[in-house]
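> no FASTA, just this:
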């Protein structure tokens, strides 16, 4: 699936819920299903700067596709990074760099987060794209 197809699926899933309490519960479930990052990657250089809670993200290139793993010490934040990883993991660095992130606004995520969590969300997206840029330069 392309990034856009995955994002559209996520938007469709969120539109099935009537209220934000149900959406938060769904995000928590997504966070619980997130493949855990290996403890050896839970180091300071993998922490996302700008997040109130701790969020570790590790990226590695496998067959010209970026694979992300992550973890967070906060359950909602873990759900947020799970959504982003679902959209971007397993894609080429170039596709990640070029990807639109409007789906975040479409599901209403930013407007339903506290300002600090919304800033953290922006930092997470930025960090995933920075990994993609770093790996793309290695491929060129």
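It's in. Keep in mind it's a predicted model, so treat the numbers as computed, not measured. Residues are numbered from 1 along each chain as shown.
> use CA for all of it now, contacts and neighbours both
Fine.
> all helices for the chain, in order.
Ranges of helices in the chain, per DSSP state H, are 3-15, 20-32, 75-88, 93-98, 102-106, 115-139.
> one more to weigh against that first structure:
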């Protein structure tokens, strides 16, 4: 395994993916409207660990997104760590949420955890079609890496 992720391993924040999703739902419940929720997404995106410029290569680019998104996953079936970044502030927030739920987890836990937070916080109704497609591509990438690790 190479060490590109080791220095900036930030996730998981909660002990389990289920607890991460509950925490996300609780946090988003504090906001009265979607303007505030979008601002919170932007703030979360700013908390993403640094993503080395050297990894911003075509081979790490996530296709299916209108924005530029780069993602790298490393590890094995016992623990998969993901690092990602976007050139879009809101998309970086979406990346943060996905990594909060899935990064630093076992392949088994990743595959057993449906992304319920998307519906729980109303995200699916408030994303543009292109952002929804990109978010689906991000979640698919994470699941594919988990499947390959098994």
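Cool, the structure landed. Keep in mind that what you see is a predicted model, and the values were worked out from it rather than measured.
> on that earlier part again, pick the most buried one from the helices of structure 1.
Counting by mean count of other CA atoms under 10 Å, helix 75-88 has the highest mean neighbour count of the helices of structure 1, with a mean of 22.
> what's the average distance of that one to structure 2?
If you overlay the two and look at helix 75-88 of structure 1, the average distance to its match in structure 2 is 0.6 Å (mean CA distance after the TM-score superposition for structure 1).
> so for residue 53 of structure 1, which of the helices of structure 1 sits nearest?
Proximity to residue 53 of structure 1, assessed across those by CA to CA, is greatest for helix 75-88 (7.4 Å).
> so which bit of structure 2 is the closest one matched to?
Per the alignment by TM-score structural alignment, helix 75-88 of structure 1 matches residues 89-102 in structure 2.
> where's the closest residue to residue 98 of structure 2 other than its chain neighbours relative to residue 77 of structure 2, distance?
Computed as CA to CA, 6 or more residues apart in numbering, the closest residue to residue 98 of structure 2 that is not its neighbour in sequence is residue 139, at 7.1 Å. Separation of residue 139 of structure 2 from residue 77 of structure 2 (CA to CA, to the nearest Å): 17 Å.
> re earlier: mind checking how far the match of helix 75-88 of structure 1 is from the chain centre?
4 Å (CA atoms, centre = their mean, to the nearest Å).
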